[in-house]
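Colleague: My questions are about this predicted structure, shown below with the sequence.
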Amino acid sequence: MQDNDNNIRKHHDVKRDSPKAWLLAARPKTLSGAAVPVMIGLALTYNDTMSSDLVSFNVTAAVLCFLFAMIMQIDANFINDFFDFAKGTDDSEKRLGPRRACAQGWVSIDRMKHAIAATTCLACVTGLPLVFFGGLEMILIGLLCVIFSFLYTTHLSYMGMGDILVLVFFGIVPVTTVYYLQFHTVTWTVFWASVGCGIAIDALLIVNNFRDRDTDRESGKQTIVVRFGATTALRLYLATGWIAYALCLLFWAEGHPLAFVLPTIYVVLHSFTWLKIKRIYRGKALNICLGETARNIFIYGLTVTIGLLL
């Protein structure tokens, strides 16, 4: 509670539409969730290009994938900030999570609209050259990313579909697309690696919804936690880490044992965070667990990537 009060005081002096306000609105801590699937996809791609005489690793495509993922994550954060405020679900008095820019008045509504338009266009411009590497299907994938970044906040998160979207757009889509850009095909190993990545990242949404379960219930937001209860959500949180870890056995089977051994660090930390969530159970103190979960996800991506490359 004291840490949260310190954060409130620290952000109290944020000037309207200032660089600091926009930095907070961009939510830089969430960028690890965008980086991890790209990291894993590139590691898988690099390994297979090194063992192929026909395909060479394309650095330009790799850089564009990273940039697109980062810009889309910031765009999604802006969209979430704006529409949650517009719908009245970002009540600054009841809110347990980190403060939001529009709700706090750090960013004006008109400026946020312009920012959403700018980041959406920038993401499209950044991703468009990927057509030269992956074909016209890259346009469809890009459009789906943009469309669902809007649909998530405006409709789908209220229907309890957030976890499915995380699996698809933070796992299957980015990992397989990065690989497809190089080889124009996707192996079963890459597909299951993408599923593991999406499941690991979904832990972040679960702890976020676990913290907000009471306010979500009041606002009619039917998340998995609201639908099935706190006990089931805790079991699901623990399961995400262990399932993601178990799927790393595929890398061992493909001749990369370190890509299974190193993520042991991740699953141990994930389990400790789960114990902490159980102990705290409700309130703003769960933001500590949210931060730890983001850290754990990054460690998952880093250890898997290093294991594959070594």
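Modeller: Right, received. Where do you want to start?

Colleague: switch to C-alpha atoms for all contacts and neighbour counts from now on
Modeller: Fine.

Colleague: Now do Ala35 against Leu302, distance only.
Modeller: 10 Å (Cα to Cα, to the nearest Å).

Colleague: scratch that, Leu24 is what I was asking about
Modeller: As judged by Cα to Cα, Leu24 and Leu302 stand 25 Å apart.

Colleague: for Val226, same thing?
Modeller: 32 Å.

Colleague: Leu238 too?
Modeller: Here the criterion is Cα to Cα. By it, Leu238 lies 20 Å from Leu302.

Colleague: cool, Lys20 as well?
Modeller: Lys20 sits 28 Å away from Leu302, going by Cα to Cα.

Colleague: which of those two has more neighbours?
Modeller: The neighbour comparison of Lys20 against Leu302 (other Cα atoms under 10 Å) goes to Leu302, with 20 against 15.

Colleague: what about the more buried one, which SS state?
Modeller: Judged by DSSP: H, G, I helix; E, B strand; the rest coil, the three-state class of Leu302 is helix.

Colleague: Check whether it really touches Val36, as I assumed.
Modeller: Yes. Look at Leu302 against Val36 with Cα atoms under 8 Å: they come within range, at 7.5 Å.

Colleague: tell me which element the residue most central in space within the chain falls in.
Modeller: Centroid check for the chain by Cα atoms, centre = their mean gives Gly33 as the closest residue, at 3.4 Å. Using DSSP states H and E, Gly33 sits in helix 31-50.

Colleague: cool, Lys276 as well?
Modeller: With DSSP H and E as criterion, Lys276 is part of helix 264-280.

Colleague: how far off helix 31-50 does the helix or strand hosting Val195 point, in degrees?
Modeller: Using DSSP H and E, Val195 sits within helix 188-211. Helix 188-211 runs at 170 degrees relative to helix 31-50, counting by axes from the mean of the first three to the mean of the last three Cα atoms, to 10 degrees.

Colleague: Can you get me a residue count around Ser271?
Modeller: 17.

Colleague: cool, and the one 5 residues further on?
Modeller: When counting by other Cα under 10 Å, one arrives at 15 neighbours for Lys276.

Colleague: what's the answer for Val146, then?
Modeller: Counted with other Cα under 10 Å, the neighbours of Val146 add up to 18.

Colleague: Might you report the residue contacts of it?
Modeller: Val146 makes contact with Met72, Thr120 under the criterion Cα atoms under 8 Å, 6 or more residues apart in numbering.

Colleague: one more time with 6 Å, if that's ok
Modeller: If a contact means Cα atoms under 6 Å, 6 or more residues apart in numbering, then Val146 has no contacts.

Colleague: which SSE is it in?
Modeller: helix 137-154.

Colleague: Structure two is appended below for comparative analysis:
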Amino acid sequence: MATVSEWIEGARPRTLPNAIAPVLAGVAATVELDAFTWWQSLLALLVALALIIGVNFANDYSDGIRGTDEHRVGPLRLVGSGVAKPKAVLTAALVSLGAAGVLGLGLVAASGRWWLLAVGAVCIVGAWFYTGGKRPYGYAGFGEIAVFCFFGLAAVLGTVYVQAGRISWYALGCAVAIGCLSTGVLTANNLRDIPTDTESGKRTLAVRLGDAGTRRLYLGLVLVPFVVTVAFGITKPLLLLGLLAAGLLIVPTRAVLGGKTGPGLIPVLRDTGMAMLAWAVLTGIGLIAG
């Protein structure tokens, strides 16, 4: 039976910036629109956290029962390592995704924007079928697109729209920037796993692009937010604060472009996530103060 610390590690807390950063950026864009409501913002954050924990447990379960995680490098896999039974991990995934659904329903009901239920349903279905089902889209190379859409566009713009009833160019720019950084985290993860994914038949985008192509993709993804920052700075100079987050990407970018493999890429996921969180905070300060 898995210990509490193993369950926490299995939830992959290092991925939480992927849920926190988009909501922070969305909240800042909502404040800029003079439509901020604290409890709706809190609900949006809880939905995002429950969703990412749910997808992490769902991935652990689905990859584990397929045998994909047997020789995986990286954080503890509960099913693949044998420390937890598949049924227990499946239950954790369903509870987390169910909590995201209930919290999302409350948020939509409070806002009266009922069509957003369809968006929430797509997010939950997408979380499951990333590695679940007979033909998981994460195994076919579409995981990066899903992360960009769900933890970039949907998370940021959903946070804004549910409160303001509209979006702004700043909100859209934040959504693209956060989506690229979040996708960068997954790209680094899949770069690390190219050997084992290739062996198990998992055709991720990294496997399709190859080692060199995936490293170039990572570089392109982490550059986009700073192009957005410079564009923002034309109208709101304080938004140039976001450029400070670039310092946190020096080490991970060197690791990726320098040819690091396997365990050498594990810190890249953490560092990219922290850079994303820093970009969201700094950009949020610029939006609110400006």
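Modeller: Alright, I've got the coordinates. Treat the numbers as computed from the prediction; the structure is a model and nothing was measured.

Colleague: quick one on the thing from earlier: residue range for the next helix or strand after the helix holding Gly33 of the first structure in the second structure?
Modeller: Of the helices and strands lying after helix 31-50 of the first structure in sequence (DSSP H and E), the nearest is helix 59-87. The counterpart of helix 59-87 of the first structure in the second structure, counting by TM-score structural alignment, spans residues 38-66.

Colleague: Enumerate the positions of the matching stretch that are buried.
Modeller: For stretch 38-66 of the second structure, the buried set under the neighbour-count rule, 16 or more other Cα atoms under 10 Å, comprises 40-41, 43-64.

Colleague: mind checking how far the counterpart of Asn189 of the second structure in the first structure is from Gly196 of the first structure?
Modeller: When the first structure is aligned by TM-score structural alignment, Asn189 of the second structure is paired with Asn208. Per Cα to Cα, Asn208 of the first structure is found 20 Å from Gly196 of the first structure.

Colleague: what do you get for Met159 of the first structure?
Modeller: Taking Cα to Cα, one finds Met159 of the first structure at 24 Å from Gly196 of the first structure.

Colleague: more neighbours, these two?
Modeller: Gly196 (25 against 13).

Colleague: how about the more buried one, what's its partner in the second structure?
Modeller: In the second structure, Gly196 of the first structure lines up with Ala177, judged by TM-score structural alignment.

Colleague: Please name the residues that touch its match.
Modeller: Pro225.

Colleague: hmm, 7 Å instead?
Modeller: Counting by Cα atoms under 7 Å, 6 or more residues apart in numbering, Ala177 of the second structure touches Val224, Pro225, Val228.

Colleague: I'd like the next helix or strand past the host helix or strand of Asn4 of the first structure.
Modeller: Secondary structure from DSSP H and E places Asn4 of the first structure in helix 2-11. Proceeding N to C from helix 2-11 of the first structure, the next assigned helix or strand is helix 19-26, under DSSP H and E.

Colleague: That next one corresponds to what range in the second structure?
Modeller: Taking TM-score structural alignment, helix 19-26 of the first structure hits residues 4-11 over in the second structure.

Colleague: Mind giving me the packing neighbours of the longest helix seen in the second structure?
Modeller: Using DSSP state H to define each element, the second structure has its longest helix at helix 205-235. Judged by 3 or more Cα pairs under 7 Å, 6 or more residues apart in numbering; DSSP states H and E, helix 205-235 of the second structure is in contact with helix 169-192, helix 194-200, helix 250-257.

Colleague: And Val256 of the second structure, what's its match in the first structure?
Modeller: Alignment note (TM-score structural alignment): Val256 of the second structure maps to Ile277 of the first structure.

Colleague: Return the residues in contact with that match.
Modeller: Contacts were defined as Cα under 7 Å, 6+ apart; by that measure Ile277 of the first structure touches Leu286, Cys289.

Colleague: What distance do you get for it to Ala244 of the first structure?
Modeller: Taking Cα to Cα, one finds Ile277 of the first structure at 19 Å from Ala244 of the first structure.

Colleague: For whichever residue in the first structure pairs up with Lys87 of the second structure, which three-state class applies?
Modeller: Counting by TM-score structural alignment, Lys87 of the second structure lines up with Asp110 in the first structure. Three-state call for Asp110 of the first structure (three-state DSSP): helix.

Colleague: Count the neighbours of Leu290 of the first structure for me.
Modeller: Leu290 of the first structure has 21 neighbours, counted by other Cα under 10 Å.

Colleague: isn't it right next to Val207, touching?
Modeller: Yes. Using Cα atoms under 7 Å, Leu290 of the first structure is in contact with Val207, at 6.3 Å.

Colleague: any common contacting residues for the two?
Modeller: Here Leu290 of the first structure and Val207 share no contacting residue, scored by Cα under 7 Å, 6+ apart.

Colleague: Can you name the residues that contact Trp128 of the second structure?
Modeller: Counted by Cα under 7 Å, 6+ apart, Trp128 of the second structure has contacts Val55, Ala58.

Colleague: The residue mapped onto it from the first structure and Val107 of the first structure, how far apart?
Modeller: Here Trp128 of the second structure is matched to Phe150 in the first structure, going by TM-score structural alignment. Distance, Phe150 of the first structure to Val107 of the first structure, using Cα to Cα: 19 Å.

Colleague: Please apply the same query to Asn47 of the first structure.
Modeller: Between Asn47 of the first structure and Val107 of the first structure the computed distance is 44 Å (Cα to Cα).

Colleague: Of those two, give the one with the bigger neighbour count.
Modeller: Val107 (23 against 14).

Colleague: Roughly how far does the closest residue to that one other than its chain neighbours sit from Arg111 of the first structure?
Modeller: Of all residues not flanking Val107 of the first structure in the chain, Asp17 sits nearest, at 4.8 Å (Cα to Cα, 6 or more residues apart in numbering). According to Cα to Cα, Asp17 of the first structure stands 8 Å off from Arg111 of the first structure.

Colleague: which one in the first structure is aligned with Gly152 of the second structure?
Modeller: By TM-score structural alignment, Gly152 of the second structure lines up with Gly171.

Colleague: Count the neighbours of its match for me.
Modeller: Neighbour count of Gly171 of the first structure, defined by other Cα under 10 Å: 30.

Colleague: That one against Trp192, yeah?
Modeller: No. Judged on Cα under 7 Å, Gly171 of the first structure makes no contact with Trp192 at a distance of 9.4 Å.
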